[in-house]
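Participant: here you go, sequence then predicted model.
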Amino acid sequence: MNTTSVSPEFTTRKATNRTTRRRADGQATAALLIQMATEILSASPTLRQKAGITLTDLSAADKVRKQLLKHGLTTIS
């Protein structure tokens, strides 16, 4: 019978390494996701074809991403 136990040192260390939760920023997150998707789809013609997305669509998405970042920066300042 294989049973694993957690050492007390590990549980203590884990509890003390807890990070504080950062405040969610929906616009910044959306901009990051758009950027990631644009980079992935730009590099993969097969994925673009399967999704029915053109390079023009990716360009338009990048403009939206920039607007999100610009709007987010003006509302924070």
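Facilitator: Received the coordinates, thanks.
Participant: contacts and neighbour counts: CA atoms only from here.
Facilitator: Fine.
Participant: check which helix or strand residue 62 maps to.
Facilitator: helix 55-76 (DSSP states H and E).
Participant: which positions in that helix come out as buried?
Facilitator: 58, 61, 62, 65, 68, 69, 72 (16 or more other C-alpha atoms under 10 Å).
Participant: next secondary structure after whichever strand or helix holds residue 32?
Facilitator: Per DSSP H and E: residue 32 is located in helix 26-43. Downstream of helix 26-43, the next assigned helix or strand under DSSP H and E is helix 45-51.
Participant: next up, a second structure to put side by side with the first:
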Amino acid sequence: MRTYTLLVQAMNEDKKLHQFKAYDSLDPSFITSYLSTYPEKVDPITIETSAEKVIGLFENVLEQNSHFSMDHDLQQLLNKTLV
């Protein structure tokens, strides 16, 4: 999920996607949000919170994209992930 989030954000910022590695060139607020999706420790609550943050960031990034959008099936899949 994080990889797809990065790729869609790179597209949103008109970066070339082929072997994109210039993560530090992305919007600083996105980088902060992205890094906050990593859990600080490994326990069920922290991991669940991390998963919610990743999905939320993915949804936000996808909303800003002109090529991709959230369809019903993808939304259902993301909802199942949090159950």
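Facilitator: Yep, that arrived. Owing to the predicted nature of the structure, the values given are computational and were not obtained by experimental measurement.
Participant: TM between them?
Facilitator: The TM-score (TM-score structural alignment, normalised by the length of the first structure) is 0.32; 40 aligned residues with a C-alpha RMSD of 3.3 Å.
Participant: please name every helix or strand in contact with the helix holding residue 32 of the first structure.
Facilitator: helix 45-51, helix 55-76 (3 or more C-alpha pairs under 8 Å, 6 or more residues apart in numbering; DSSP states H and E).
Participant: so for residue 27 of the first structure, which of those helices sits nearest?
Facilitator: Distance to residue 27 of the first structure, taken as C-alpha to C-alpha, is lowest for helix 55-76 among these, at 5.8 Å.
Participant: residues in contact with that closest one?
Facilitator: By C-alpha atoms under 8 Å, 6 or more residues apart in numbering, the residues outside helix 55-76 of the first structure that reach it are 27, 28, 30, 31, 32, 34, 35, 38, 41, 42.
Participant: just the buried residues out of the residues you listed, in ChimeraX syntax.
Facilitator: Command for ChimeraX that selects the buried part of these, burial taken from 16+ other C-alpha under 10 Å:
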select :27,28,31,34,35,38,41,42
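Participant: using JSON lines, lay out the contacts of helix 55-76 of the first structure together with distance to residue 51 of the first structure.
Facilitator: Below are the contacts of helix 55-76 of the first structure laid out as JSON lines (distance: C-alpha to C-alpha, whole Å):
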{"residue": "27", "distance to residue 51 of the first structure": "24"}
{"residue": "28", "distance to residue 51 of the first structure": "24"}
{"residue": "30", "distance to residue 51 of the first structure": "19"}
{"residue": "31", "distance to residue 51 of the first structure": "20"}
{"residue": "32", "distance to residue 51 of the first structure": "20"}
{"residue": "34", "distance to residue 51 of the first structure": "15"}
{"residue": "35", "distance to residue 51 of the first structure": "17"}
{"residue": "38", "distance to residue 51 of the first structure": "12"}
{"residue": "41", "distance to residue 51 of the first structure": "9"}
{"residue": "42", "distance to residue 51 of the first structure": "12"}
